[in-house]
Each structure stands twice: as structure tokens, then as C-alpha cells.
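Colleague: attaching a predicted model along with its sequence, questions to come.
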Amino acid sequence: MAEKSQKGGFFSDLFAPVGGFGVTFATMFRKVATTEYPEEKRPTAQRFHGRHQLNRHPDGLEKCVGCELCAWACPADAILVEGANNDDAAGQRFSPGERYGRVYQINYLRCIFCGLCIEACPTRALTMTNEYELADNNRADLIFTKEQLLAPLQGGMVAAPHPMVHGMEERDYYLGKVSGATPTQKEWVEAHHVTDEQEAKA
């Protein structure tokens, strides 16, 4: 019996490396599941929680009214909002409401992408995009400002500040009655906005 057990142990020791290589050999012919990121990027789900975006109305005015509800809802204290009053007399109207978000910052060093800020926003001004490439080697660059978060201007929009569509109230904007900037708004922007070249000369 002792001789048989010794022979069994000898053969198991002999074929153990071969058995291990058998697993390796079989795996070599399987389809590679690795995604070659960043050369190949897998599409995200439609409701993926990525980088935030501050949306605009169809004429270019901002949807954010500076209510700060998103900042209050954030469990990570990652959002800073400072509201200010729109001033029609000075031509400083950024949103259809009484107020707008003068300062808007999101600290992506703290953000946990939970989406509670999106649920708290009463005007659908804040949504989340599918952009997830937010890594950086500088901590300061991960604090996004309002200019970085604002949605780009689409066709039919003009950059704020500018007056509301003539004859429209704030509620008309949220009822979808505004489809784009009017010729009057475009003329006002051309007459009052200072271009980068004019600022450089000044």
C-alpha cells in the first residue's frame, strides 16, 4: 500500500505542471474580451451619469435660475452656486426668471455622480451627459466652472445676456413657446456684445 501511494504521488507530481499548462493552453484560443481603451471606446448607456451640463433655452438664455437647490441636494457638497438678479436696465439678462446662476462650480474631486442634483433642479437646467473622461493630473482643473458646464450654442441661439422674446413671460419659456432667437434679439446682441478683438484693443 505504501508503494502504491508513493507511485500515485509521483505521477501526480509529474503531471501537475502539464495540467496547469493545459489551462493556459486552452485559454490562449479564447476570444479576447479586453477593450483597447482609449483607442476603442465602448458606448455608454443612455442614462449614464457622466459630466454635468447646464442647459439653455432655444433662444440662448440659460435655464438655471440660481435657486441653489442642486447644491442643497448634493450629499458630497460638490456644488457651489451663487445667484444674482437679472438687470434689464443694464442689459444683463441671462435667464427668463428673476435670477440666474452668476457663479456655478462642480468639484469633480468630490462628486459621486449620484444624480440627486438632477432630480432637485426645478427647471431641468442641470442634466448629466455621457462624457466620463474626467481624469487629470491637476486638482484645480477638476473644479469645473459655469463656462465649462454651459451647453454649447446650437442653431437659432444667441449668447446671453440679451432680452427675452418680446411678449413672452417666464412661464412661456417652460411651456415650449420659444423656438429660437428672434431677429430683435439678434440685433440687440450684435449692438451690445463686446467681441474678444474689441476687448483686446481696449
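Modeller: That came through fine.
Colleague: could you use CA atoms for every contact and neighbour count after this?
Modeller: OK.
Colleague: now the helices for this structure?
Modeller: Assigned by DSSP state H, the chain shows helices spanning 2-27, 69-73, 116-120, 146-149, 170-174, 183-192, 196-201.
Colleague: tell me the most buried of these?
Modeller: helix 69-73 (a mean of 19; mean count of other CA atoms under 10 Å).
Colleague: and it, what does it pack against?
Modeller: Other helices and strands packing on helix 69-73, by 3 or more CA pairs under 8 Å, 6 or more residues apart in numbering; DSSP states H and E, are strand 79-85, helix 116-120.
Colleague: could I get the ones you listed as CSV with distance to residue 31?
Modeller: Formatted as CSV, the helices and strands packed on helix 69-73 follow (distance: least, CA to CA, whole Å):
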stretch, distance to residue 31
strand 79-85, 44
helix 116-120, 40
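Colleague: ok, and here's another one to check against it:
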Amino acid sequence: MPDPQGSQTSPEPGPLSGVKGFGVTFGTMFKKPVTEQYPFEKVPTSPRFHGRHQLNRHPDGLEKCIGCELCAWACPADAIYVEGADNTEEERFSPGERYGRVYQINYLRCILCGLCIEACPTRALTMTNEYELADDNRADLIYQKEDLLGPMLPGMVEAPHPMAEGMEDTDYYQGRVTRATDVQIRYAAERASALSEPSGDDVRAGR
């Protein structure tokens, strides 16, 4: 019956209206759940997923980071801190003049936007598929350079060591260096041996 003011009233519920509600409930009881059983069952991420950063190396083991700090300038969250230093003939960590002596990413601030990746001129910084960055200690979420460096692959030698014979820094950037040379391997072995030998102070102190 129309309302005296002209509006229509809703129809009265029928005897089967409650049964329809139960029908929806029973219909969903036998459907397969879509819940992901994380972390026991992990679904692979997309190949282009933006996860934890990685500092890459050249095929011979020298670091790609040149300490230019462009990634820190591009970061909108001020999450990256870089200190560059000069390479020397005794200690060379990257091709060219400079390398990243200190490299930190604060994952308490990082928003994983990827702008730092676009700013890097040498492709030293990329993003992996790792997304498990939770921790119970705030200090552990400030990643240091040693936490971000990529793994040592076959053909690489841990820096510092000289550049490959006859190669300049531009040869590295153009991908002409494919692996560590005998001179680089011998240099790294001699340096590791020298560092493992006790110094005069250690001998006098009985260490």
C-alpha cells in the first residue's frame, strides 16, 4: 500500500527469506578456501617484483658501485646513505677512480619504489625478489654494504684486486671483462696470505 506521503513501503519478508540466507552459507561451506598458508606455503613472486636491494659485482669480482651517491639523492624516503672513497693501486674495489666505502639502506624508511635503481649509472644497484624484511630489532633493518653485496659467482675473486690486464674502466662498463685473470687471482691470494700472517706487534704480544 502506498505511503500517504507518496513513498512506497518495503514488502514484508516471506516465509522463505531466512532459508535463502542459510542457502548462501551452506553454498560456501563446500568451496575450496583461497587462504594462502604463509609462511609454510610460499607463492612465487612476479619476476619484476621490487624486493630487497643487491649491490652487484663485475664478472671478475670488482664492485660495480662507484660511490657517486646518485641513488641516495634519488631516494624520496632518505633511506640510502653512501660514502665514496678513492681507489688506490694497493686497494682497488671497483674500476675507475672511486668506490662505495660505506653503503647503507634503512629498510625502516625504504618504500621499495625503485627510483634508486633508475638513478644508478653503472647498474650496480638492482632489486631482488626477496620480500621477507621483518625483524624484531630496528638496528638489524639497517643493511650494511656486506649485507647487500651479491654472492661470489664462479670466475670472481673477492676485491680488492687490480683491473684485468689491458682493460680500462670503460671496458668494464661495456661488458668486455668476463672473469678474473691469473694476475688478479694471484694478487688476491698474496694479499689474503699477508693479512693472515701475524704482525710484529702481535708476535711481541704473544698472539
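Modeller: The structure has been received and is ready for your questions. What you see is a predicted model, and the numbers here were worked out from it, not measured in a lab.
Colleague: right, and the helices and strands packed on helix 69-73 of structure 1 - which one's nearest residue 181 of structure 1?
Modeller: Between residue 181 of structure 1 and the helices and strands packed on helix 69-73 of structure 1, the shortest separation by CA to CA is 21.9 Å, and it involves strand 79-85.
Colleague: mean deviation, the closest one versus structure 2?
Modeller: Its matched residues in structure 2 lie on average 0.2 Å from strand 79-85 of structure 1 after superposition (mean CA distance after the TM-score superposition for structure 1).
Colleague: list the buried residues of that strand.
Modeller: For strand 79-85 of structure 1, burial by neighbour count (16 or more other CA atoms under 10 Å) applies to 79, 80, 81, 83, 84, 85.
Colleague: and for stretch 32-51 of structure 1?
Modeller: For stretch 32-51 of structure 1, by 16+ other CA under 10 Å, it's 49, 50, 51.
Colleague: want to throw those into a markdown table with distance to residue 131 of structure 1?
Modeller: As requested, the buried residues of stretch 32-51 of structure 1 are exported to a markdown table (distance: CA to CA, whole Å):
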| residue | distance to residue 131 of structure 1 |
| --- | --- |
| 49 | 8 |
| 50 | 5 |
| 51 | 5 |
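Colleague: neighbours around residue 176 of structure 1, how many?
Modeller: One way to gauge burial is a neighbour count; for residue 176 of structure 1, by other CA atoms under 10 Å, it gives 10.
Colleague: counterpart of it in structure 2?
Modeller: Following TM-score structural alignment, the counterpart assigned to residue 176 of structure 1 within structure 2 is residue 175.
Colleague: for that match, give its distance to residue 122 of structure 2.
Modeller: Spatial separation of residue 175 of structure 2 from residue 122 of structure 2 under the definition CA to CA, to the nearest Å is 11 Å.
Colleague: also residue 146 of structure 2?
Modeller: Counting by CA to CA, the gap from residue 146 of structure 2 to residue 122 of structure 2 is 19 Å.
Colleague: and for residue 101 of structure 2?
Modeller: Residue 101 of structure 2 sits 16 Å away from residue 122 of structure 2, going by CA to CA.
Colleague: for residue 34 of structure 2, same thing?
Modeller: Residue 34 of structure 2 is 43 Å from residue 122 of structure 2, by CA to CA.
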